[in-house]
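Peer 1: could you look at this predicted model? Sequence included:
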Amino acid sequence: MAKATSKVVNSDFSVYVSAIYTDDKLNYLDLMIMDFNRMVEELGSIEILKIELLSNV
């Protein structure tokens, strides 16, 4: 998780962390990992929009 977070800090939004358990056996850490992955995905989308905006201006 620390390595993935470090990559995101350095603008690498292609990071994906796998959950430890399956969907029927999730724990709090799995939920945190899922939220982290969703956050990284949304940050990547925002970064793409920012780049497109700057290139159009």
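Peer 2: Perfect, I can see it now.
Peer 1: C-alpha only now, for contacts and for neighbours.
Peer 2: OK.
Peer 1: so I33 is in which element?
Peer 2: helix 28-56 (DSSP states H and E).
Peer 1: quick one: buried residues of that helix?
Peer 2: Buried residues in helix 28-56, counted by 16 or more other CA atoms under 10 Å: D30, I33, M34, F36, N37, V40, E41, L43, G44.
Peer 1: what distance do you get for the last one to L29?
Peer 2: Right, G44. 22 Å (CA to CA, to the nearest Å).
Peer 1: and here's the other structure:
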Amino acid sequence: MYLDMPIDRATPHVVRESVDAVRRWEPRCEVVRVIPSITESRETIRVQWRLADGVIRETEVPR
């Protein structure tokens, strides 16, 4: 949906949709933080999340 947008304009939308997707599809997780990383024309989204055990974990997804 945001493929044709400049990365700096698309990033807030991608972060919001990342949080929404985790909340919807993995209700056992609590999203702690979403960290976008932009280098040249590539963006990586790193999601920090926590389960009931309290340990913060990370998943990184290139866009």
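Peer 2: Received the coordinates, thanks. If you're wondering where the values come from, they're calculated on a predicted model, not measured in any experiment.
Peer 1: where does the TM-score land?
Peer 2: Scored against TM-score structural alignment, normalised by the length of structure 1, the superposed chains reach a TM-score of 0.33; 29 aligned residues with a CA RMSD of 2.7 Å.
Peer 1: circling back: closest to V8 of structure 1 among the buried residues of helix 28-56 of structure 1?
Peer 2: Nearest to V8 of structure 1 among the buried residues of helix 28-56 of structure 1, counting by CA to CA, is V40 at 7.3 Å.
Peer 1: what secondary structure does A10 of structure 2 sit in?
Peer 2: Following DSSP: H, G, I helix; E, B strand; the rest coil, the label given to A10 of structure 2 is helix.
Peer 1: now do the one 5 residues further on
Peer 2: Using three-state DSSP as the criterion, the local structure at V15 of structure 2 reads helix.
Peer 1: D20 of structure 2 now?
Peer 2: Three-state call for D20 of structure 2 (three-state DSSP): helix.
Peer 1: tally of neighbours for it?
Peer 2: Using other CA atoms under 10 Å, D20 of structure 2 has 13 other residues around it.
Peer 1: where's it relative to T39 of structure 2, distance?
Peer 2: The span separating D20 of structure 2 from T39 of structure 2 equals 24 Å under the rule CA to CA.
Peer 1: now do H13 of structure 2
Peer 2: H13 of structure 2 is 18 Å from T39 of structure 2, by CA to CA.
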